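Q: What follows is a predicted structure for the sequence shown.
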Amino acid sequence: MLVSMSAVLLLGLLIWFLLRIRYLRWVDALLCGAFGFLLSKTVAAPFAQAFLDGVNGFLGQLRF
């Protein structure tokens, strides 16, 4: 768990940095996939799922 959490923090900082400098490519998409995979194994997974469910519910109620 400790290694997974530190990897999540490291990859999260790297993704934030890449977004900040606007430098994203397909390799970075793989990095984001690895981040999501590791995030799902941590204590933060239920909070991330609840957040995504909330965003999904909000977007589902929008009418264009």
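A: Perfect, I can see it now. Numbering: from 1, shown residues only.

Q: rest of the way, CA atoms for contacts and neighbours
A: OK.

Q: Tell me the spacing between residue 2 and residue 39.
A: Look at residue 2 and residue 39: by CA to CA, to the nearest Å, they are 12 Å apart.

Q: Presented hereafter is structure B, for comparison with structure A:
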Amino acid sequence: MAILEGVEARTKAKEIKMTYLTTIRAAVSRRAAYNRTRRELRAMPRQTAWDLGLMPEDANRIARSAVYG
């Protein structure tokens, strides 16, 4: 019985570690998408941005909204 409880505890610890790693990977992925989106918005020619109704100065806000909701 004690051996089985030890195995269950180790399995639970592994699940917690994997959940933690998954959360970190998702956060890193979202941050990379935010940086990429912001960089592309800032690099957009001003006339193109205006045609789309965007201001390059709003790149941070727009990227945040696009990636994080």
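A: Cool, the structure landed. Bear in mind the structure is a predicted one, so any value in this text is a computation, not a measurement.

Q: Tell me how the two chains score on TM-score.
A: TM-score for the superposed chains, counting by TM-score structural alignment, normalised by the length of the first structure: 0.40, backed by 35 aligned residues with a CA RMSD of 2.8 Å.

Q: returning to that earlier point: higher neighbour count, residue 2 and residue 39 of the first structure?
A: The neighbour comparison of residue 2 of the first structure against residue 39 (other CA atoms under 10 Å) goes to residue 39, with 21 against 8.

Q: For the more buried one, give me its contacts.
A: Counting by CA atoms under 8 Å, 6 or more residues apart in numbering, residue 39 of the first structure makes contact with 4-5, 8, 45.

Q: one more time with 10 Å, if that's ok
A: 4-5, 7-9, 11-12, 33, 45-46, 48 (CA atoms under 10 Å, 6 or more residues apart in numbering).

Q: Buried members of those residues into ChimeraX, please.
A: Selection of the buried residues among the contacts of residue 39 of the first structure in ChimeraX, burial being defined by 16 or more other CA atoms under 10 Å:
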select :4,5,7,8,11,12
